[in-house]
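Peer 1: only geometry, no sequence info:
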């Protein structure tokens, strides 16, 4: 559980820092106020996908002990966090390129797509663990049926 708290806290710091970076970097480079760049959504992605989602996973861990599925939980943490960091990193890269007036390449979009796929795979792993944990809890609490005599 401490790992979830630490990751969540780290994403909170990164999210706040990326919002500050967006404001200061665009101001420093004379980027027109109100003009769109992916820098404006990096902090939102880090706060929601990192900070908030992992806090929700912490609550699910407390309720259903998701970590009892050790391999799946390790795969979830690795896959999901790699996806969030890769996605945010590519948004940051693309946003900086936009502010500096550098044309983006398809490679940046492709790598960001890999990040999104990794997030999706992590979410699927989360739901597999959740279904197994919820299913196991239901079987333990269900009353036993008697065989019908006759």
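Peer 2: Looks like it arrived, so ask away. Please read these numbers as outputs of a predicted model, since none were measured by experiment.
Peer 1: make it CA atoms for all contacts and neighbour counts henceforth
Peer 2: Noted.
Peer 1: tell me which residues in the helix or strand hosting residue 90 are buried?
Peer 2: Here residue 90 sits within helix 70-100, counting by DSSP states H and E. Within helix 70-100, the residues scored as buried using 16 or more other C-alpha atoms under 10 Å are 72-73, 76-77, 79-99.
Peer 1: How about stretch 24-37?
Peer 2: 25-26, 31, 37.
Peer 1: same question, stretch 14-23
Peer 2: 14-15, 18-19, 21-22.
Peer 1: on that earlier part again, tabulate the buried residues of stretch 24-37 (TSV), appending secondary structure and distance to residue 9.
Peer 2: Below are those laid out as TSV (DSSP: H, G, I helix; E, B strand; the rest coil; distance: C-alpha to C-alpha, whole Å):
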residue	secondary structure	distance to residue 9
25	helix	24
26	helix	26
31	coil	30
37	coil	26
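Peer 1: got the angle between the helix of greatest length in the chain and helix 70-100?
Peer 2: Ranked by number of residues, the top helix in the chain under DSSP state H is helix 106-141. Per axes from the mean of the first three to the mean of the last three C-alpha atoms, to 10 degrees, the angle that helix 106-141 makes with helix 70-100 is 150 degrees.
Peer 1: then this one, side by side with the first:
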């Protein structure tokens, strides 16, 4: 559980720092308008910090880490999230500097796809953990 809490805390700090970066970078470059940098802060806080707090609560109640592929899932999810955020940051910087590169949309889409697959995978892990919990505690679902 400590590992999950540390991951969540990492994303909290990263999200806050990227929010400050967005504000200061656009102000420093006299940029007025919308940019992908504005999305990074919320993506990190929701998909990183809040999501892993929820994972922590599910781990406490259903022992998710006992499921076979849990460690592989955490690695895949984090790779997808970091990849997505990296492409959003890079494209946002290019937008502020007025050097937009259209190909980054597809690269960012790959990060979304990895996250989408990871979220479905997470649902199967939670489902298995709940079934194990019900068998262990002889809970009947109606």
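Peer 2: Yep, that arrived. All values derive from a computational prediction rather than experimental measurement.
Peer 1: Could I get the TM-score for this pair?
Peer 2: Overall, the chain-to-chain superposition scores 0.93 on the TM-score scale (TM-score structural alignment, normalised by the length of the second structure); 139 aligned residues with a C-alpha RMSD of 1.2 Å.
Peer 1: Show the secondary-structure elements that the longest helix of the first structure is packed against.
Peer 2: helix 53-64, helix 70-100 (3 or more C-alpha pairs under 8 Å, 6 or more residues apart in numbering; DSSP states H and E).
Peer 1: Would you mind giving the orientation angle of the first one with respect to helix 70-100?
Peer 2: Angular relation of helix 53-64 of the first structure and helix 70-100 on a 0 to 180 degree scale: 170 degrees, by the same axes, to 10 degrees.
Peer 1: Mind putting the helices and strands packed on helix 106-141 of the first structure into JSON lines with distance to residue 124 of the first structure?
Peer 2: Putting these into JSON lines (distance: least, C-alpha to C-alpha, whole Å) gives the following:
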{"stretch": "helix 53-64", "distance to residue 124 of the first structure": "13"}
{"stretch": "helix 70-100", "distance to residue 124 of the first structure": "8"}
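Peer 1: what residue of the first structure matches up with residue 62 of the second structure?
Peer 2: In the first structure, the residue matched to residue 62 of the second structure (TM-score structural alignment) is residue 64.
Peer 1: isn't its match right next to residue 133, touching?
Peer 2: Yes: counting by C-alpha atoms under 8 Å, residue 64 of the first structure does reach residue 133; the two are 5.9 Å apart.
Peer 1: Find the centremost residue of the first structure, please.
Peer 2: residue 49 (3.6 Å; C-alpha atoms, centre = their mean).
Peer 1: State the distance from residue 8 of the second structure to residue 33 of the second structure.
Peer 2: 31 Å (C-alpha to C-alpha, to the nearest Å).
Peer 1: Sorry, slip of the keys, the one I care about is residue 113 of the second structure.
Peer 2: Computed as C-alpha to C-alpha, the residue 113 of the second structure to residue 33 of the second structure distance reads 27 Å.
Peer 1: cool, and residue 102 of the second structure?
Peer 2: 18 Å.
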